[in-house]
Every structure is written in C-alpha cells, then in structure tokens.
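# have a look; sequence and predicted model below, questions after that.
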Amino acid sequence: MDTQREKAQALGVDWFTRFAKQIELGFFDAISLRLRDARWWKRHFRRVFMRRLEHVYRGHCNLVHAKKWLYTSRDNVQRRRQQKARNAAVLDMMLMVNELGQEFKLAELVEKSNANPAIRRAELMVRIAGFESVAQDLGHAGEFMTLTCPSRFHRAHRLSGAENSKYDGSTPRDASAYLNRVWARVLAELKRNDIQIYGFRVVEPHHDGCPHWHGLFFMPTEQRDLFRRIVAKHGCRDSHEELGLRYFLRKGERLQHAREVQAALLSRGEAKQSLSKIAARFAVEDEFWSKANWRVSHDVKARVDFKAIDWNCGTAAGYIAKYIAKNIDGKNALGQEIGDDDESLIGESAAATVAYVDAWASLWGIRQFQQIGGPPVSVWHELRREFADKQPDEDSEILRAARAARAADLGDWGKFVQVMGGVHVKRADCPVQLYKELPMESGEVAKNRYGEPCDKAIRGILCATTGEIRFTRIHEWVLCFDKGGVATPWTGVNNSTNLLDDEKPRPKSAKNPTVAEIVRRVFGPTARAGWAKQRDFMQAALAQDSEVPPAVQRQWREEMSALDESLQLPEWNAERWLGWVQHRADEQQEWVRQAREQANRAKQQSEQTQELRDYLATLRSMGTSAWDASGFGRYAKKVQAALREQSRTPAVRPEKFIKPKQYDSLESVLRDAAALEQKLAAQWVDWLNDF
C-alpha cells in the first residue's frame, strides 16, 4: 500500500484527502481497485490536466482578468458548453421505467428538478425569505458580509490587467480552501461565545478567478458587534500587515519583540526597562480586536466588509438576490435579465457571464451556495414530493409532519423551520426525519464497483416521536435507453392505407437509401475496387516520380498499407448485419420486459409487508382484547415490545431496488475522439471476420 501511495501521489493524487473515508473505514481493497481502474484514472487525469492548463493561462500567462478573459479561460468555457451539450444529449436518449410500465424521459425529469436554473434560483430565494421572516418574528438583526482573500491570492489588477507583484502562485482552489479554513475558525469561536447564526453564503469569483464570499446572516441584535469582531479577526489574520494593522498573533512573539527592543535600548546606553513594560506597548490579536473602533473597520474593508440590514429600506433577501441570480442564470423572479456584470469592463450582461461563472466553479470544484443553520432541505423536498397534489391528513399520527408538509407545499420556509424545531435545531432532534434503507441485492447489501457497501437510499419520511413511516418513493425505477427516433420515410406513400392493386410504390430516392444500400455502397464490391485502384495509383506514382517529398511518401505508404489490410478482409454481408441489429433490438426489449416484471414483484412484496405493519399497528391501538381475538394473544407482550422497539429504532425494510440491466455503455458515447476511433476500427474488423 505504501508503494501505491507513493506512485499515486507522484501522479497528483491527494492521498489522505481523496481516500479519507476509505482509510477511516479500513477499505484498503477499494483503494487498490480504484488505482487499478482505468476509468478512475481517466477522470483523475482529466481533472488534473484541465486545472493545470487553466493555471498556465491564469498563473503563468496572466490571461484571466477583466481586460482579457473574465473569470476563466475561454477554452474552459467552451469545454464546459460542450460537456453540457453532451450531457443533455445523453439525458434525452435515456428513459426511466417503473413497474407499472410508465416511462419518462430523463431530460424531462431533470427539467423539473433543482438542476433547472430557474427552479434552483426560486428555491434559494424562498429559503432566504423564510429565514428573514423567522428573524423578524424573533426580533433578530440581519447582517450582510463580504469576505475576501489576501492580496497574495489575486493574480492581476482589475482596471489595468497588470500582474500583481504580491501574487504567490495560488490557484482559485487554494483560495477557496483558505476561505473554508477561515470560516471554520470563525464558527468555532462563535460557538465558544454562544453566538448562533443562520442564513446563507454565496461564493463568486473576482475578475481574475479568485473567489470571495457574500453572506447574509441573522442573529440577536446584541451579538452583532461581537460577530463582526470575530469575523474580522480571522479574516484579517493572514497578511494583516498589508492592511496597516500592527499587532502580534501570539504572546510569545510579542515577548520576543520586547527582548529585541530591550537589547536595542541597552546598546544605546539607555536605562534598562522591564520586559512587561515594553510588551505592554504592543498588542496581541485578541487585545487589538477587542478595542477596535470604526477607523479599523474602515481600514479592513478591502478584506472584510459588513453592512447592517435596514428593514425599513427593503427586504434582506433583496441584498443577496443579485448575487444569487448572478451565479445561476442572471435573471430575476420575472425571468428578466438583472443587468450588467460589475466585474466586466465592457458591459457584459450577467446573463452572458453566468456561463463563465459556471465553467469556473465546475473546473475548480467550488461549492457556490451553502445554508448555515436551519433544518435540512432534503426533508422539505420529500414532503413536497408526498403532498404536492393532496392535503395532509390532520388525523394522522404524523401530525407534525402534516403541518410541516403543508408549509413545504405552500413554499413557506419560515413556517417549515418553526415546525421542525427552529433555526438552531440539530438533525437528530428534528421531529420529521428522512427514512433511508440499504440497497439490497440477492439478499445482501449491494456493493459498488470497488466492493464498498452502497450508501443508504432515501425511501420516505419518518416521524421521530411515533416511529411512523410515510413512503414517498413507492415505485421501483429502471434506467434504460430510449427507442430510436422516427426514420426518414422510404417512399412518398408509406402512410397511405388505400393503395390500389395496380398502383406501385415509387422507386426509392437516391437521397434516402436503405441501410443495406449504404453498407453495400461503403463496403461492397464497388468500394473494394475503388480501394484497389487507389492503391495501384499510389504504387505507380511512387515508382515513376522520384521527386515526391519524403513526408508525402510516408503518408502514401501508410495509406497503401491500410488499403491492403482492408482488401484482405472478407466481403461485407449487409443482410446478416441487419439481422444481427434486429436481434439486438429484440434482446433489449426482452431485458426491459424482465425488469418490469421483477420490479412489479418487488412492489407487491413491499405492499404486503406494509399491510402487515398497518394491521399490527391497528391491533395495538385497539388494546389487549383485540390481540386475543386475533389469535396473537399469547404473543401480545412480545409483539408489543417489538413495536415499541420499532418506534425507537425503526426496523429497516429489506430493499427492493432492482439492479439496472447493463445496456450499451454510456462511455462509448462520451469517449474521446481518438479512443473512439480506435475502438470502432477494432469492432469493424471483428464484425467483418464474423460475416
């Protein structure tokens, strides 16, 4: 394992970060399997290469700034557009099929999810407005914050595009890691001072790709000043000298400086002063920020800036709405463009530069939005899924879930937060939680391609007080390819159903040949004769003309060799190939039929298990006499104990997931051009040999 680690680190793998989970759980075999997997290395090298190429553009050539390429290189923007186009094409050719035979295009389902920019923007604004309503009800203050990296992370000046002399070669990912470390220290100190905040933070790039944070947070009014001091202290700790701040980070540094001052005074023949007296002239970090005034706040605006939310001037959501839209689709709630991007010097609209921001975040792996505090949004999604088209049952034991569901369905995030326990509720204390199950396969926990147990999958919601479960995902889905689209008509009357006996279809147009004709035209005797003629021409030209350049001679010889190999292959049999294609199509239809039957059997078994649970719950509510009448009397105590235990720790229902059939690999669709060409060439040779 040590040898593998050294080789992997030499190839750019951050071993202890990338495999932290596997190391903690002791899945060392999974690490070895990954290191022997070509697909895993392909993804790794693609990511490493693209980031290093971008660092050459930005860090070495200084091409990423407002005067040249805003936010990221245009090569990266083009690659991102091509990637999204490929993904859209793949989604459009995939189907989701359940046990009832219902089919949905995957692209249509994605458009109705948070992957749709308009839906994602609307949900973020709803959640921010909900936090604002909670803050107003509690009398809390709103604070808008901007946190920026030190100068050493910035590559270029904005107006001139000139190189920054303090730049140390850091990448945007390094800058993002720095901001995360700063925020972790801020949250730790806020917790020590019993300051609990809630809200959202947004990450966006400066003109040169260096990230910075915007945050909208709510807190008790009396804690606002201490919150500002704590954030400013940690945000300005790195390179605080460039801000004109004079203090020592630790008391040991101050004492050492006092010794140096004492020695300098003695060398000049002045009276000796005590170290404590000299050290008292200088401040350490905590002392400095505890006494910081408005002038210090003004001096550090380049690094940390605060703005108090004035409820009389507008909503708090309005302060951050611009930054939400700027990083998603550049539009407001009405679908209108929000205007020009402030970072652009040529007046580009935010709707245009959002493509640059998306490419920047995707390349560097930067999370753009994060909720601070409040209940998990995944429960909100499941409740909206369950009660989207029906009202919750107030008589249900899951009454609190019903109230939360109504709030979720109405888009009232503020009420949902209150029902779930408030803005500071812990996940374990939420009255409504997610219900998850382990995916099962052949009676065992399913494993991924590297032999690791699959994570639990969401199946519904759970009332923590009663143990009642409401399943929100009742169908078993299978992913498969869609059928081919409608082909071009072969005749002008193919849709006619009343042809006369003496009326003959038109001859097939040369513009619309059949597949068999295309195959014969490309691989038939005529094509083979053309290959031979081309080879003979090259041989004659090389024999007669000695003035052909060497480069052309080499190219002709390579082409002649390829033509010889093609001529040695057996003649293509188009009819047998078409029969093979039809056989493959029938085989795929049989796979889909078997998957539907298996999913239907799994659903029936799941429904029977749920009916038994409901029956036992009904007997429990009717009392002991019901147990005796049902024949369970002698087992009443055991069953009641089991039900109580189930209420505390709900039993995991065996998973009924169906492993999707392995159809044609998606990798063949997304493969690089060179690799795809080689693979297809090898397949053609094999098929020709068979036929």
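Thanks, I have the structure now. Residues are numbered from 1 along each chain as shown.
# contacts, neighbours, all on C-alpha from now
Noted.
# from memory A258 sits against L265, does it?
No. The pair A258 / L265 is not scored as a contact, 10.5 Å apart, by Cα atoms under 8 Å.
# more crowded one of those two?
A258 (22 against 14; other Cα atoms under 10 Å).
# A helix includes that one, no?
Yes. According to DSSP: H, G, I helix; E, B strand; the rest coil, A258 belongs to a helix.
# run the chain-centre distance for the strand or helix carrying W577.
Under the criterion of DSSP states H and E, W577 resides in helix 574-622. For helix 574-622, the separation from the chain centroid amounts to 30 Å (computed by Cα atoms, centre = their mean, to the nearest Å).
# same check on stretch 95-113?
Using Cα atoms, centre = their mean, the offset of stretch 95-113 from its chain centre is 20 Å.
# ends of that stretch, how far apart?
16 Å (Cα to Cα, to the nearest Å).
# packing partners for the helix holding W577?
Under the contact criterion of 3 or more Cα pairs under 8 Å, 6 or more residues apart in numbering; DSSP states H and E, helix 574-622 touches strand 94-98, strand 477-481, helix 515-523, helix 624-630.
# nearest to L106, out of these?
Among the helices and strands packed on helix 574-622, the nearest to L106 by Cα to Cα is strand 94-98 (5.4 Å).
# which SSE is immediately downstream of that closest one?
Next helix or strand after strand 94-98 toward the C-terminus (DSSP H and E): strand 103-105.
# tell me the buried residues in that next one?
Applying a neighbour-count criterion of 16 or more other Cα atoms under 10 Å, the buried positions in strand 103-105 are K105.
# what does it rub up against?
Strand 103-105 is contacted by residues L91, D92, M93, M94, L95, M96, V97, D482 when judged by Cα atoms under 8 Å, 6 or more residues apart in numbering.
# which among the residues you listed end up buried?
Buried residues within these, counting neighbours by 16+ other Cα under 10 Å: L91, M93, M94, L95, M96, V97, D482.
# right, and the pair among the residues you listed with maximum separation?
Farthest pair in the buried ones among the contacts of strand 103-105 (Cα to Cα) is L91 and V97. Separation: 14.0 Å.
# try this one side by side with the last:
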Amino acid sequence: MGSVPCRLTGEVVSSSPEQAPIGHKSGTNDTIRAQILARKRLFDRHPQLALQLRFHHEIEVRTLGPLRADKNLVECDDALRFGSFNVSKLTNDEIKRLAGNHAHHCQIIVFDETDRAALKQSLSHYLTTLRISQEIDDRLIKSVQRSAWWRKRIHRQRRTALASVRRRIGMANLRHSYIDRYTLESFRRLEIRKRQYLEETVLQNETGQTRTLAEFYDSSVSNPRIRRIELINRLNGIDEWARENGDAGFMVTLTAPSSMHRYAGKGARLNPNFDGSDPRAVQIYLRKLWADARSHLDKQGISFYGLRVAEPHADGTPHWHMVLYTRPHNVADLKRTLNTFALRKNGTERGAKKHRITFTDEDKTKGSLVVYAVKYISKNVDGHGMVEDEHGKPIESYVENATAWSRTYGIRQFQFIGEPPITIWRDLRKLRDPLPGQPTLEPLRKAARDGDYHTYLKLMGGMGGRKVRPVKRVPSNIDHETGEILSGTEMVLATFLSCDNVLTIVRSAQWTIQQARNAPSPRENRSLHGAEGPIAVGEANAEALGLVSITVPTEKAQMHKQTPEERPPP
C-alpha cells in the first residue's frame, strides 16, 4: 500500500484501509481527526441528505475502503454545487437573485467583447465553470442575458443534481424503482400544482367563448391516451410502408457498460465498479454512440428508419429498445456496425458480448414488429392493456415513476428515425375544409384528417435517408433571434404551411389568457416548478390544439394564399 492525497482534507495519507478508520477513537492522530471533522462539515452542508449520505458512506467504508468511500462522498458534494452555491439549500428567492446575477454578468461580457470569436470563447468559459455545455450561437448569446433563462437552468440543475445524488447513494433501487421516493413526491406535487393552474386559468377569444387551459391540455397529445394512440398510429403507418417496399425489420435492445449501472446483477447489490454516471450522462453516452454509428452507416450508404424507446432499469440507468427497418441486403451490415459501436467501450468485460446489445428478428407467426413495440409504448405512456410491469408491480406505479424519471433527467422517451415532421401532420389535421387548387397539399390534408399515416408518409416522400419534403412549416409567432415561440397575454397564432411556393395559413380563433382568481401567474409557477414552467407543452389532434399555439379551429377557417415575398413579417 502507498500514500495518496485525502479527498476530504487534501493531506497525504496511507491507502491502507486499516490505517484510516471512519470513527473517532482514543489515540487517533490529527489526520484522522481532520478527516472526521471534514466529513461532519460535508454532512452539515446538506441537511436534506445528511442521514442518507452518512449511512451510505458507512456501507462503502466497509465494502470499498475509507479512501474510496471518501472520494465518492466528495463527488456527491461536488455534484450538489452550482458554481459556489449549494443547490440542496437554495430557495426560490435565492434562485431568482442568482439568476439575475448570472444574466447581468453575461450582459457585461456581451457589452465588453467586441470581437465575435472572443465573445463566444468568454461565454463558453463562463458556462463551463457552471457545468453548462451548449454550443454558443446567436440564440444562446441572447438567452443567457435573460434572468428567466437562468432561473429555468438553475431549477433544472438543482432537481437533476438532487435526484442523481440520491440515486448514487442507492435510493433508486428495486424497492423504489427508477426514481427515489423524494423526487417522486416532488414530481407528484408539481403535477397537482400544474393541474390546478390548468383548471383555474381561463382563455377567451374574440367572440367571447371561454375555455380553460385544462380543456386544451386534455384534447392534445399532452394527454397520455391521445399520445399513445398517435404513437401507435404512426408506427403502424411506418410498418405498412416497410412491408409495401419490401424492407426487413428487427428489434434491438441497447444497454450501457456495467460501470454506468448503480446496481450490479439483478439489482440486489451496489456495483463496486460504478463510475458515478447519472442517467443523463448515460443517455448522452448512448446518443453519442448512436450518432457515431449512424454517421458510419451513412458513409456506407446504408439507410434505415424506425422507432427508439428509452426506458430505465430499476436503478434509473437508461437503456434503449428499437424497431429498425432497412433493405434486406443491408440487415447484416447494420447489425454488425451497431454491435461494433456498442462494444467500443469496455467491450471485453464479462457479459458484454451477450448483454450489451441484442437483436431479435421479426417472427411473423407472432405478429408484426408493431406488436413488440406497443408494449413499450403503452407501459411508458399510460399502461393501457397492462396490469403489472416485469417486476410484478402495478403498471400505474411504473408509468408514474418512468414519467418522473424522464422529466427529472430530461430524457426523451420516444424518437422516430427517418420520419417526416410530425408537426405538419398535426397542422394538417386542423384543416377541416378542402383546399381547392392545391393538388399537393389537399391529398396530404385528407390523409391527415382520415388518420391515414401510411398515405401521409408516401405523399411526404417516405421514410429513411435524406428526403425532399413537399411541405414545410413556418410559424409566424417566432423570435428569429432566439428561435423561441413568442409568448404573452395575447397569443400570436398564425402558422403557415409552405407548399408549391404557396403559403397556407392555418387560421384559428385568437385567445387571450384571463387569469383566474386563485391561479398563480405563469411567472410565479415557473419559480415554483422550475425548468418546465407551469404547463407541459403539447400539440394538437384534429379537434383541438395543444398548448404550443393555444388555438381552436373555427368552423369558418380561412386560408390565405401568398407568395413567400408577400408573407407578413413575424
């Protein structure tokens, strides 16, 4: 055994476990007393987590040794910091003041730096010190000067940091699957407040008609039932497209290396080789792996399409299920490439070749690939048609925990690959009246109104690869400097569909928010709820719009045909 620096005190100590006890005993030297005092100060900095941190540290001392346990403890403390602030003790008022300070500092940087390259470098350095990794573009330069952007960012990092540390100390496990119970309770309170805000906030249009935000929410894809139906309908259309074109399909399950899992084996014991990765970091790893594989396949001329579903293991570590389609002669190369990239990190570890990535070919005797995917769609949206999850727990519990997990760590659960823009499909479903004189757009409108996603795919150029799409969506209520949808008391509603050099306006009634007596303002809700704000963003089905534009199609919807030059300014 040699000597190493202590992560708690910075002093050089022996790496022998026998010479570094955790508790104070008579006769211990000054170094050990300093370590004990440093641990106590660390626990005191996080009163919300002190008991759990202390208990977990004692377990790690016995299983991993004091030095490794102290190292992990310091990393937990470091994860709970935003700059020099301890996020576990930040109040809403402190977050508001802190956001204002950061916005003001960024304004000074922008004002002082006249050179564009120097400005980007200065902002990048400043954000990096706060663990914010984003590409510095014109949109971000404007956003970082706003305190509202910083409030959302701090709330998000606070929520994620607390959940990550709780997972790290073993509070997300088989008993409390996917997310710890404290984060789950916080999520439940947020949902209650959000629903209250939706039900108590009233909107009124120019004709005097009033509706609550809850009515818009319930009739949009924010509603789990509508979301599930749309996801399955889209996948059915894709599967029909694949069969029509003679493409072959198969299923893929992709997991991360064992060092990224908090629990080992079936989740019965803590993983001694855990590297500290939180679910967000694992998701970023999987996305990078996927992007590299897609880039390699693109260079080989292999195109594919399908659906990716991200869901958690019991300890919150994400893994992916995918349904992929490609040309039959490309199946072997596609599988080989995905397998190579999946084993790129720690590919020689025990069980990696067997469990890291698995492929299952379609068995037509058991139904199409849609049957395989519907299970993952249902259990991650509303649990329709299911009673319990794979651990024997009620499906309602799984759905709630998985939803809380995805929102806490900002993990996108569903992503279609190689698909035309879904927002155009939703916009077309709002247009009830035929579009005479528009031979390209009218068949698309009819297919969307009929719910025929297969026909929509064909008319939009199909699936996979780089396709030329005949229709583009052009929202008018957009800030072209930041890319954000403009908001306020009065909503700007016009959305244009560009097709054949003609802009078609999706015309709707204009709604104004009338704040109810007991409903807090959106600004107050943002300070209460953090990054997501008071409401979940949703889009529309055929009968009503979601909260992206907060509009309702009128019976006398008007379409104005204009050339791009005649389009009104946003």
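Nice, I can see it. Values in this document were obtained by computation on a predicted structure and should not be read as measured data.
# returning to what we had before: which one among the buried ones among the contacts of strand 103-105 of the first structure gets closest to A540 of the first structure?
Using Cα to Cα, these come closest to A540 of the first structure at M93, 49.3 Å.
# if I look at the closest one, how far off is G485 of the first structure?
On the measure of Cα to Cα, M93 of the first structure and G485 of the first structure end up 10 Å apart.
# in the stretch 251-400 of the second structure, which spans are helices?
279-299, 331-342, 352-355, 369-381, 395-409 (DSSP state H, counting those that start in this stretch).
# quick check: which of the ones you listed is buried the most?
Most buried of these, by mean neighbour count (mean count of other Cα atoms under 10 Å): helix 395-409, with a mean of 21.
# which residue numbers in the first structure go with that helix?
Mapping helix 395-409 of the second structure onto the first structure (TM-score structural alignment) gives residues 350-364.
# got a list of contacts for that stretch?
Counting by Cα under 8 Å, 6+ apart, 47, 50-51, 70-72, 76-77, 80, 172-173, 204-205, 209, 326-331, 337-341, 367-368 sit against stretch 350-364 of the first structure.
# if we can go back for a sec, now tabulate the helices and strands packed on helix 574-622 of the first structure in CSV and tack on distance to L462 of the first structure.
Shown next, in CSV, are these (distance: least, Cα to Cα, whole Å):
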stretch, distance to L462 of the first structure
strand 94-98, 24
strand 477-481, 22
helix 515-523, 56
helix 624-630, 26
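# so which of the ones you listed is nearest F27 of the first structure?
So among those, strand 477-481 is nearest, using Cα to Cα, at 28.9 Å.
# the closest one vs the second structure, average offset?
Compared with the second structure after fitting, strand 477-481 of the first structure has a mean deviation of 1.7 Å; criterion: mean Cα distance after the TM-score superposition for the first structure.
# ok and that strand relative to strand 94-98, angle-wise?
150 degrees (axes from the mean of the first three to the mean of the last three Cα atoms, to 10 degrees).
# map A332 of the second structure onto the first structure.
Checking TM-score structural alignment: A332 of the second structure goes with D225.
# what of T358 of the second structure?
So, by TM-score structural alignment, T358 of the second structure is matched to D305.
# ok, R535 of the first structure - contacts?
M560, L563, D564.
# report the buried members of the residues you listed.
Applying 16+ other Cα under 10 Å to the contacts of R535 of the first structure, the neighbour count classes M560, L563 as buried.
# the contacts of R535 of the first structure in helices, which ones?
Cross-referencing the contacts of R535 of the first structure against helices under DSSP state H gives M560, L563, D564.
# what's the burial count for E362 of the second structure?
Using other Cα under 10 Å, E362 of the second structure is surrounded by 16 other residues.
# check T207 of the second structure too.
When neighbours are defined as other Cα under 10 Å, T207 of the second structure has 9 of them.
# please pull up the equivalent of it in the first structure.
Counting by TM-score structural alignment, the partner of T207 of the second structure is L100.
# G437 of the second structure now?
Looks like G437 of the second structure aligns to E397 there (TM-score structural alignment).
# hmm, G467 and that match touching each other?
No. With contacts counted by Cα under 8 Å, E397 of the first structure stays clear of G467, the gap being 9.5 Å.
# neighbour count winner among these two?
Set E397 of the first structure next to G467 and count neighbours by other Cα under 10 Å: G467 wins out with 21 against 14.
# just give the nearest non-adjacent residue to that one, would you?
Of all residues not flanking G467 of the first structure in the chain, S647 sits nearest, at 4.2 Å (Cα to Cα, 6 or more residues apart in numbering).
# secondary structure class for E132 of the first structure?
helix.
# now swap in G464 of the second structure and tell me
Per three-state DSSP, G464 of the second structure ends up coil.
# could you find the counterpart of it in the first structure?
Using TM-score structural alignment, the equivalent of G464 of the second structure in the first structure is H424.
# wait, isn't its match in contact with P376?
No. Using Cα under 8 Å as the test, H424 of the first structure is too far from P376 to be in contact (11.1 Å).
# A562 of the first structure matches what in the second structure?
A562 of the first structure maps onto nothing in the second structure, by TM-score structural alignment.
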